[in-house]
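[1] Got a predicted structure plus its sequence, pasted below:
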Amino acid sequence: MSIADNIISLKKETGALKVTLLAVSKTKSNEDILQAYEAGQRLFGENQVQELVEKHEQLPKDIEWHLIGHLQTNKVKYIAPFISMIQSVDSMKLLQEINKHALKANRVIDCLLQIYIADEETKFGLGFDEAIELLRSDEFAELKNIRIRGLMGIATNTESEKQIADEYYELNTFFKGVKASFFRKDKDFNILSMGMSSDYKIAIEKGSNMVRLGSTIFGSRGIKHFKNVNPDLN
């Protein structure tokens, strides 16, 4: 199937379940992204700041870009003027930096708190207790140019479907608790981003309403190496 066919099929599948489809376009060429765009896809996710900035400059301006990879504080300034959502917020320091640059850009930036649920030391994210502490803090209450839209999590890279299902179940349970405790009257706190190409069906079963799919859409082809036009973005 072509990229366009994959998009049409997936949008039909996820749309029927009221799940938002985020196309993970990291390492994919502009041509591949445009194929998905022309099939109706508008939400795309990147994990490298330099690649994200270059694609934003070169591709249609109605694309909604999500940053889904680990974000260093010194790179926030490059994406703050245009980013639609930062899904990988994993510290108060990063949240404060996003708020600072959002204020400079005279906008409010949507964010998800990335929660650590995997049994892997290489994964990023806030622990459950750390997320609660952040949301209760005076520092958080002072941030007026960010909007927490929900939570994001990445499950363990394992063949055990039970482990993956358990991790997503725990995150959904935590999401409901955070919603009830901190965002009960906030209709905008409504995103639970769980699930990638290898496990998105499990994630949807466990309550995900946004899935991040790369190879399911684009396949493993189309890898592109980006030139280092700005070393600060690396």
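    Received the coordinates, thanks.
[2] CA only for contacts and neighbour counts going forward, please
    Will do.
[3] right, and the helix or strand after the lengthiest helix in the chain?
    Identified as the longest helix of the chain according to DSSP state H is helix 161-182. Following helix 161-182 in sequence order, the next helix or strand is strand 191-194 (DSSP states H and E).
[4] what element comes up after that following strand heading to the C-terminus?
    Using DSSP H and E, the first helix or strand after strand 191-194 is helix 200-205.
[5] Check the offset of that next one from the chain's centre.
    16 Å (CA atoms, centre = their mean, to the nearest Å).
[6] got a list of contacts for that helix?
    Here helix 200-205 makes contact (CA atoms under 8 Å, 6 or more residues apart in numbering) with 19, 161, 164-165, 168, 194-195, 211-213.
[7] Check which residues of that helix are buried.
    Buried residues in helix 200-205, counting neighbours by 16 or more other CA atoms under 10 Å, are found at 200-204.
[8] Pasting the second one now:
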Amino acid sequence: MKENRFDEEKRALRERLKSVMDQVHNQMVKSNRSIDDLRVMAVTKTIDPEIINEAIHQGIALLGENRAQELLEKYEIYDKQGVDIHFIGHLQTNKVRQIADKVCMIESVDSLKLASEIDKEMAKRDSVMEILVEVNIGGEQSKSGIAKEMTEQLLEQISSMRHLRVRGLMTIPPVCEKKEQVLRYFEDMYRLFVDIRAKNMDNIDMSYLSMGMSGDYLEAIQCGANIIRLGTALFGRRSRPVNV
């Protein structure tokens, strides 16, 4: 029964992935961009490692982990060769040590406190962690992320940390009923990204703009995203806990 269920899920994944990549390719062409300029992330929350490995075998080379504990439970099961893992969820400072050697980027840095803890942990390891600063572009109290107006100040504070390397920005916009609304948030985010990049701040490398999820990734691409984070679009709706 378990094998049959996985076979069915793998077939569905392959079909969804083909559909998504066709749409992504078409949107990149419309936006006069090369497909090589975009990274498609598979968001793995509650998805069985066997299904994640099938996504990897089908060409996915970037995984996004939301929860430290789940990452620890699934990490050794993944076929990790040639695959990058980013941490994209809210990260408590007491969890930094647990994931520091398992991810190559933390996308959800939104405070000086968290940045300092990551820097301290990486110093112990004589290593450098690549990070994105998460921006709360909609100013929602229910979401994490630094306020847009405070982003540059936080970047200046982080820039002196020797064991961090800022590679760009990340955001999750408010839920929008109309395409025009989400486009405004994405366009605002892109302007912030470009403005900061133009300032050439020390130790700040504005290479990545991570925005766009399963419901709005085409709009994100249209507005300049070069990392999109897809869960439901690849794996379908999550209806059960992960089985490891």
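    That came through fine. If you're wondering where the values come from, they're calculated on a predicted model, not measured in any experiment.
[9] thinking again about what came up before, drop anything exposed from the contacts of helix 200-205 of the first structure.
    Among the contacts of helix 200-205 of the first structure, those classed as buried by 16+ other CA under 10 Å are 19, 164-165, 168, 194-195, 211-213.
[10] mind giving me a markdown table with these and columns for distance to residue 152 of the first structure?
    Output for these, formatted as a markdown table (distance: CA to CA, whole Å):
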| residue | distance to residue 152 of the first structure |
| --- | --- |
| 19 | 14 |
| 164 | 14 |
| 165 | 15 |
| 168 | 10 |
| 194 | 6 |
| 195 | 9 |
| 211 | 10 |
| 212 | 10 |
| 213 | 14 |
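[11] farthest-separated two in those?
    19 and 164 (18.7 Å; CA to CA).
[12] tell me, stretch 183-190 of the second structure lands on which residues of the first structure?
    Against the first structure, the aligned range for stretch 183-190 of the second structure is residues 165-172 (TM-score structural alignment).
[13] can you check stretch 86-93 of the second structure too?
    Under TM-score structural alignment, stretch 86-93 of the second structure corresponds to residues 66-73 of the first structure.
[14] what's the matching stretch in contact with?
    Residues contacting stretch 66-73 of the first structure (CA under 8 Å, 6+ apart): 43-49, 52, 83-89, 93-94, 97-98, 124.
[15] mind running it again at 10 Å?
    22-24, 26, 43-49, 52, 79, 82-91, 93-98, 110-112, 114, 123-125, 152, 212, 233 (CA atoms under 10 Å, 6 or more residues apart in numbering).
[16] Stretch 183-199 of the second structure now?
    135-138, 148-149, 151-152, 155, 168-174, 176, 180, 182, 204-209, 211-212, 216, 219-225.
[17] what do we get in the first structure for residue 163 of the second structure?
    Using TM-score structural alignment, residue 163 of the second structure pairs with residue 145 in the first structure.
[18] brain fart, residue 231 of the second structure
    Using TM-score structural alignment, residue 231 of the second structure pairs with residue 214 in the first structure.
[19] which residues touch the closest residue in space to that match that isn't next to it in sequence?
    Take residue 214 of the first structure and drop its neighbours on the chain: the residue closest to it by CA to CA, 6 or more residues apart in numbering is residue 24, 4.4 Å away. Contacts for residue 24 of the first structure (CA under 10 Å, 6+ apart) come out as 33, 43-47, 65-68, 196-197, 211-218.
[20] Of these, grab the buried ones for PyMOL.
    A single PyMOL command selects the buried members of the contacts of residue 24 of the first structure (16+ other CA under 10 Å):
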select buried, resi 33+43+44+45+46+47+65+66+67+68+196+211+212+213+214+215+216+217+218
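[21] Okay, and which of the contacts of residue 24 of the first structure map to strands?
    Judged by DSSP state E, the contacts of residue 24 of the first structure include 43-46, 65-67, 211-213 as members of strands.
[22] After superposing both structures, state the mean offset of the longest helix of the first structure relative to the second structure.
    On superposition with the second structure, the mean distance recorded for helix 161-182 of the first structure (mean CA distance after the TM-score superposition for the first structure) is 0.8 Å.
[23] which residues in the second structure form strands?
    Counting by DSSP E, the strands of the second structure are 39-43, 62-65, 84-87, 105-109, 129-136, 146-147, 164-171, 204-210, 227-230.
[24] would you list those strands in TSV and tack on distance to residue 78 of the second structure?
    Converted to TSV, these look like this (distance: least, CA to CA, whole Å):
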stretch	distance to residue 78 of the second structure
strand 39-43	13
strand 62-65	10
strand 84-87	10
strand 105-109	17
strand 129-136	21
strand 146-147	32
strand 164-171	25
strand 204-210	23
strand 227-230	18
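[25] Tell me which of those is the most buried.
    strand 105-109 (a mean of 26; mean count of other CA atoms under 10 Å).
[26] Where does stretch 26-38 of the first structure end up in the second structure?
    Mapped onto the second structure using TM-score structural alignment, stretch 26-38 of the first structure covers residues 45-57.
[27] Give me the buried positions along that stretch.
    In terms of neighbour count (16+ other CA under 10 Å), stretch 45-57 of the second structure has its buried residues at 45-56.
[28] Widest-spaced pair of these?
    46 and 56 (16.3 Å).
[29] pretty sure residue 168 of the second structure is in contact with residue 207, am I right?
    Yes. Residue 168 of the second structure is in contact with residue 207 according to CA atoms under 10 Å; the separation is 5.5 Å.
[30] Now for those two: what residues contact both?
    What both residue 168 of the second structure and residue 207 touch, as defined by CA under 10 Å, 6+ apart, is the set 132, 193, 197.
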